[in-house]
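K.L.:
Need a 3D model of the following:
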Amino acid sequence: MSEDKPAETVENTPAEASAIPNGKGHEPGEEISASAKTPLAEDGEKETVANSAQNASPNRTENADTNLPESQEFLSGVEEKKTTRFTDFEGKTSFGMSVFNLGNAIMGSGILGLAYAMANAGVVLFLLLLTVVAVLSSYSIHLLLKSSGIVGIRAYEQLGYRAFGTPGKMAAGIAITLQNIGAMSSYLYIVKYEMPLVIQAFLKVDKPAGEWYLNGNYLVIIVSIAIILPLALMKQLGYLGYTSGFSLSCMVFFLIAVSPLILATHTCKRHVTSLLLSTAYTIPILAFAFVCHPEVLPIYTELRKYKKMQHVANISIAIMYIMYFLAALFGYLTFYGEVEAELLHTYSRIDPYDTLILCVRVAVLTAVTLTVPIVLFPVRRAIQQMAFPNKTFYWPRHIAIAFILLLFINLLVIFAPNILGIFGIIGATSAPCLIFIFPAVFYIRIVPKEEEPLRSFPKILAACFAGIGFLFMTMSLSFIIIDWTTGTSKASSGH
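P.N.:
Next up, the predicted model:
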C-alpha cells in the first residue's frame, strides 16, 4: 500500500466513534436506526446510518425474507465508497475458527494455578466460584456486544469514545495495552523458565555447563522470532484459528495425559470443602480466569455476518469451563495439599525424565506460546486507535508495532526478573476494568434512555456489575499488598 493518508470518510468530530456504521446487534431483531444513537451523535450521522441500513446492496440481502437482522451487512451500502480501515475487514472467519481464537484467548497461564486454587478452596467451593465467574464473564460479553450492536462499533476503544469521549477511549486503550502486555510477559516467563528444563530433561543433562541452548534468555528470543513474530504479522486475527485449534488440542492432551497419575499414592488428607483463610486468594485467580474481553470485538469484526458472536462466546467459555475444572481436579486429586502454585513444577517432582511428563510440559509450552499472537492483536489495535485513529491499514506500521511490542516484552522478560509484582498490580487494576467496569458503564452510557431508562432493571444490573468490578479490584490489590508485606506469594491476578 502507498504512504499513509487519512481515510476520507473519517472526521475528527464528536462522532469519531461512528467510523464503523451500520453494525448489527447480536440479539435477534436488533436493528440499527436513528433512534438507537446516543446523544453524542449528530443529526447528520443519524440520517447517514438510517440511510445506509435502508440502502443495503441487494446482492447481500438475498436471505432477508428469512433472517433480516442476520442479513444486515457490516458497512453495507457504503462499502464501495469508503476507504478500508484496519477495523473494517470483510469478516470471512468461520464460526469454528472464531471459537478456537476466543477459547485460546481465554486460556492463559492461569490454568496452571487452578489446582492450587482448588487445594485451597476445596472441590465444591471451587466449582461454585468457577461457575459464577463463567456466568459473569458471559454476561460481561453480552454487555459489550449489546453496546456494539446499538452504535455499530466493533472496537473497544471506540465504545469508550462514544460513551465518554477521548478520556474513555484512552482509558480503554491503555487498559487493554497494559493487561495484554502483562499477559504476554507471563507466557514468555513460562517459556524462559520451563523450556530450558524440558530440553535439559530430554538431553538428560544433569549438570548444565552454560550451554547456550539451555539459556532461557536465548530461548525466549528464538521462540519470539521463529514462532510468535510470523503469526503476529498476519493481517487478520481469523488466520490464527488453526494455531488456536492446535493450542487447545495441546491442552486437551495435557488433560488426558495427567489423568492416569491420579492413581498414585498420597499421604495428604483429601477434603471436599475448605474455609481456610487462604481460600480468599483463589478468588482473584478465578475472577480473571476468563479474561478475553479485549479480543472479543476484534474477533466479532472478522466473524461472518450470519453468525452470532454471543454464541461463539458462550461455547468458548463452556469449553474452557470444562477444561479449567478438569485441569484443577486432576492436579488436585494427584497431589492434594502438596500441589504447588505452578502445576508443571509439581508434576516434574514425580520423575523429571519421565517421557509422559516431558510431553505434557512440551504441550503446555506450545499452548502458551501460540496464545501470545492472539493477545498481541488487541494491543496493536489499541495502539492504532490511540495514535493513528484516522489512518488506513499500512503494512509497515502493522509490522513495526508488532516488532516493537515483542522487542519490549522480550527485554522485560530478560532483564526484569522481578517485574511480576508490577504485572500483578497491572492485572489487579486493568483486568477488573476490562471485565466488569468498562462493559457496564459503557452499556449504561450508550444504550439510549428512551430504550432503557436509568432505573430499568438491565441498567441497574449493569451498575451492580460495575460495583463487583470495584470490589474485585480492591480485593486483588489488598492481596498483593499482603503478599508484599508478609513475604508470601499466594495472590495472583494474572490471566
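K.L.:
all contacts plus neighbour counts: C-alpha atoms, from now on.
P.N.:
Noted.
K.L.:
residues touching Phe388, list them.
P.N.:
Shown in contact with Phe388 (Cα atoms under 8 Å, 6 or more residues apart in numbering): no residues.
K.L.:
Next, find the distance separating it from Arg381.
P.N.:
For Phe388, the distance to Arg381 equals 10 Å [Cα to Cα, to the nearest Å].
K.L.:
Residues touching stretch 181-201, excluding its own?
P.N.:
Contacts of stretch 181-201 (Cα under 8 Å, 6+ apart): 108-109, 206, 208, 213-217, 219-220, 352-353, 358, 361-362, 365, 368-369, 372, 375-376, 379, 409-410, 412-413, 420, 423, 426-427, 494-495.
K.L.:
Tell me which of those residues fall in helices.
P.N.:
With DSSP state H as the criterion, helices contain 216-217, 219-220, 358, 361-362, 365, 368-369, 372, 375-376, 379, 409-410, 412-413, 420, 423, 426-427 from among the contacts of stretch 181-201.
K.L.:
Tyr347 and Leu356 touch, don't they?
P.N.:
No - look at Tyr347 against Leu356 with Cα atoms under 8 Å: they stay out of range, at 10.3 Å.
K.L.:
Okay, buried residues for the helix or strand in which Ser186 is found please.
P.N.:
Per DSSP states H and E, Ser186 falls inside helix 166-203. Within helix 166-203, the residues that count as buried by 16 or more other Cα atoms under 10 Å are 166, 168-198, 200-201.
K.L.:
Tell me how far that helix lies from the chain's centre.
P.N.:
Centroid separation for helix 166-203 versus its chain: 12 Å, with Cα atoms, centre = their mean, to the nearest Å.
K.L.:
ok, now stretch 153-168?
P.N.:
Relative to its chain's centre, stretch 153-168 lies at 18 Å (Cα atoms, centre = their mean).
K.L.:
Go ahead and name everything in contact with that stretch.
P.N.:
In contact with stretch 153-168 (Cα under 8 Å, 6+ apart) are residues 14-21, 23, 38, 40, 87, 147-148, 169-173, 294, 297-298, 300-301, 382, 385, 438, 442, 445-446.
K.L.:
quick one: buried residues of stretch 308-327?
P.N.:
For stretch 308-327, the neighbour count (16+ other Cα under 10 Å) marks 308-310, 312-321, 323-327 as buried.
K.L.:
Heading C-terminal from the helix or strand hosting Ala328, find the next helix or strand.
P.N.:
According to DSSP H and E, Ala328 maps onto helix 309-335. Heading C-terminal from helix 309-335, the first helix or strand you meet, by DSSP H and E, is helix 343-348.
K.L.:
One more sequence to fold, the one below, so I can look at both together:
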Amino acid sequence: MAEARRGAERGWYLSARRQREEEEEEEEDEDGESAPLLPPLPGSVRNPPNRGSSFGFSVFNLMNAIMGSGILGLSYAMANTGIMGFSILLLIVASLASYSVFLLLSMCTQTAVTSYEDLGLFAFGSAGKVLVATTIIIQNIGAMSSYLLIVKSELPGAVAGFLSGDESGCSNRSWYLDGRLLLLITSVCIVFPLALLPKIGFLGYTSSLSFFFMVYFALVIMIKKWSIPCPLPLSSTTETLQVSNSTGDCKAKFFHLSKESAYAIPTMAFSFLCHTSVLPIYCELRSPSKSRMQNVTVTGIGLSFLIYFMSALFGYLTFYDKVDSELLQGYSKYLPHDILIMTVKVAILFAVLLTVPLIHFPARKAVLMVFFSHLPVSWICHILVTLTLNTIVVLFAVYVPDIKNLFGVVGSTTSTCLLFVYPGLFYLKLSREDFLSPQKIGACALVIFGICVGLLSLVLIIFNWINQ
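P.N.:
Predicted structure coming up:
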C-alpha cells in the first residue's frame, strides 16, 4: 500500500510537470511578468487576486523569518574575523542565500510542487522527503530554542532594570526575576497562541512590528557606541570603575583569524536561513509568480543584510575583542540602568518572541508530513503538534548554557544543508539543462561550498569543545 501511494503521489507530480511544460510558452502575461508559478491543485479553486498577503507583508514575513537571535551573535563573529573579513563573508552568504532561493523557485516552476519536503520527494523519493523534513525540524527547533534562550537570559534583567534599586536587589528569588519561569509564561501566553494560527499570512502584522524592533535595536547600538568608554571598565559593580590602561584593545582589526572564527560562517548561515519559510510565504502571496517572489526575497535579504551589518559593526566598535557571544550581555554589564538599553532589550525580546511563531509553521508542517501524512487534517492534530514542538523548544532553551553553541552546531549542520547543499543537489537532479550550463555550475559550486564549510566549521567547533 505504501509503495502504491508513493507511486500515485509521484505520478501526480509527473503529470503536473508535463502540464507545466506544455504551458511554458504561455507563461508571460500581458505586463511581461511571469505567470503564477503553479497551477491549482485538482479539485481546488484559485484564490481571487485580492486574496492573500501583499508584497509588503510578504517582505515583512520573510525578514521576520530571516532576522532573529542571529543579530546578537554577528558582532562576536566580526570580532573573530575582522571588519573586512566579516564583510566579505556576510556578503557571500547573503548572495548565496538569495541564489539558492532562486534555485528553489526554479525547481517549483518545473515540478509544480510548493514545499521544500516535496522537492526532496521529487528528487530522491521518500528518503529525500524524510531527510529534508527531518533537517527542517531539527533546524527550526534549534532556531526557536535560540530565540527563547534570549528571553530566558535577557527578560529578568529587563524587568529588574525597570524596577527601583531597592526592589531589584531585595531578592534574587522573586518569581519575576526567574528567567525560566518568565520563559514559561511568555511561551504559554504569547508564543503558543500565535503559533496556533492556521495561516502564516496572519502573522504579517506581528512581522512588521518585529522588523521595526530590529531597526530600533540597530539604531540604539549605533548611538550607544559613544556612551561606553574605551578602554573598557574592568568592573562595573564597584563604586570606582577600574579602567584598563591598554589602548591596544581599542583598535579595530580588518582581518583576524582565531579558533573562535569557526563560529563565524555557521552564525551567518543561521542568520540568513529563511528557505523553510519561502515556499509557505509564496503560497499565500497575492498574485504569486516566480519573479514577484524573487523580488520579495531580494528585498528581504537586502534589508536584513543592511541591518545585520550596521548592528554588527557598531557592536564590535563598542566592545572590540571583549564583545560577548550574545551582544546585549555587554550592555547589561556596563550600562545596567540605561533607559535606551532597557527599551532596546524589551524591543529585541518582542522581536524574537514574534519570530518564534513564524518558525513554528514550517516545523509543524514537516512533522505532519513525516509522521501524520496518513491522517486527515484536524485541529486536534494541529494543536497537539504545536504543543509538542513548543514544549521541546522550551526545554532546550532552559538547559542550553551558551547561545554560540546553538549558532555553531545548528548553523554548521542543518542550516548549511538547507541553505546551500539541498537547493544545489535538487537543482542538479531535477533541472533538464546541460550540466555545463551556468545555473548547474552554480548549483554544483553551492553544494561544494556548503559541504566544505559545514564540515570544516563543525570539526573546528568540536575541537574547541574538547580543548576547553
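K.L.:
Show me what Phe192 of the second structure lines up with in the first structure.
P.N.:
Under the alignment (TM-score structural alignment), Phe192 of the second structure pairs with Leu229 in the first structure.
K.L.:
Please apply the same query to Ile307 of the second structure.
P.N.:
Mapped onto the first structure by TM-score structural alignment, Ile307 of the second structure lines up with Met323.
K.L.:
repeat for Leu460 of the second structure
P.N.:
Checking TM-score structural alignment: Leu460 of the second structure goes with Phe479.
K.L.:
In a helix, that match, correct?
P.N.:
Yes - according to DSSP: H, G, I helix; E, B strand; the rest coil, Phe479 of the first structure belongs to a helix.
K.L.:
about what we covered before: could you list the residues in contact with the helix or strand where the match of Phe192 of the second structure lies?
P.N.:
Leu229 of the first structure belongs to helix 229-232 when assigned by DSSP H and E. Outside helix 229-232 of the first structure, the residues that touch it by Cα under 8 Å, 6+ apart are 240, 373-374, 376-377, 402-403, 406.
K.L.:
okay if I get those residues as a markdown table plus neighbour count?
P.N.:
Formatted as a markdown table, those follow (neighbours: other Cα atoms under 10 Å):
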| residue | neighbour count |
| --- | --- |
| Leu240 | 23 |
| Pro373 | 27 |
| Ile374 | 26 |
| Leu376 | 26 |
| Phe377 | 21 |
| Ala402 | 21 |
| Phe403 | 17 |
| Leu406 | 24 |
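K.L.:
who's more crowded, Tyr347 and Leu356 of the first structure?
P.N.:
Tyr347 (22 against 14; other Cα atoms under 10 Å).
K.L.:
got a list of what the more buried one touches?
P.N.:
With contacts defined as Cα under 8 Å, 6+ apart, the neighbours of Tyr347 of the first structure are Ile357.
K.L.:
The equivalent of Pro266 of the second structure over in the first structure: neighbour count?
P.N.:
Aligning on TM-score structural alignment places Pro266 of the second structure opposite Pro284 in the first structure. Pro284 of the first structure sits with 24 neighbouring residues when counted by other Cα under 10 Å.
K.L.:
my guess is Pro284 of the first structure contacts Ser476, does it?
P.N.:
Yes - in this structure, Pro284 of the first structure is within contact of Ser476 by Cα under 8 Å, at 6.0 Å.
K.L.:
mind checking how far the counterpart of Tyr239 of the first structure in the second structure is from Gly52 of the second structure?
P.N.:
Aligned counterpart of Tyr239 of the first structure in the second structure: Phe202 (TM-score structural alignment). Separation of Phe202 of the second structure from Gly52 of the second structure (Cα to Cα): 10 Å.
K.L.:
Those two: who's more crowded?
P.N.:
Of the pair Phe202 of the second structure and Gly52, Gly52 is the one with more neighbours under other Cα under 10 Å, namely 20 against 17.
K.L.:
and the more buried one, what does it touch?
P.N.:
Residues near Gly52 of the second structure by Cα under 8 Å, 6+ apart: 201, 284-287.
K.L.:
what are the ranges of the helices in the stretch 1-150 of the second structure?
P.N.:
Applying DSSP state H, counting those that start in this stretch to the stretch 1-150 of the second structure gives helices spanning 2-22, 55-66, 74-79, 83-111, 116-162.
K.L.:
Indicate which one of those is closest to Ser210 of the second structure.
P.N.:
Nearest to Ser210 of the second structure, of all the helices of the stretch 1-150 of the second structure, is helix 55-66, at 6.6 Å by Cα to Cα.
K.L.:
Tell me the buried residues in the closest one?
P.N.:
55, 57-66.
K.L.:
which residues of the first structure does it align to?
P.N.:
Under the alignment (TM-score structural alignment), helix 55-66 of the second structure falls on residues 95-106 in the first structure.
K.L.:
Tell me if I'm right that Phe479 of the first structure and Tyr281 touch.
P.N.:
Yes - under the criterion of Cα under 8 Å, Phe479 of the first structure makes contact with Tyr281 at 7.1 Å.
K.L.:
Closest to Leu327 of the second structure out of the buried residues of helix 55-66 of the second structure?
P.N.:
Ile66 (18.0 Å).
K.L.:
Could you verify my assumption that that closest one touches Phe272?
P.N.:
Yes - at 5.2 Å, Ile66 of the second structure counts as touching Phe272 under the criterion of Cα under 8 Å.
K.L.:
Now for those two: what residues contact both?
P.N.:
What both Ile66 of the second structure and Phe272 touch, as defined by Cα under 8 Å, 6+ apart, is the set Ile301.
K.L.:
Give me the PyMOL select line for the contacts of stretch 153-168 of the first structure, limited to the buried ones.
P.N.:
Burial among those is assessed by 16+ other Cα under 10 Å; the matching PyMOL selection reads:
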select buried, resi 15+16+17+18+19+20+21+23+38+40+87+147+148+169+170+171+172+173+294+297+298+300+301+382+385+438+442+445+446
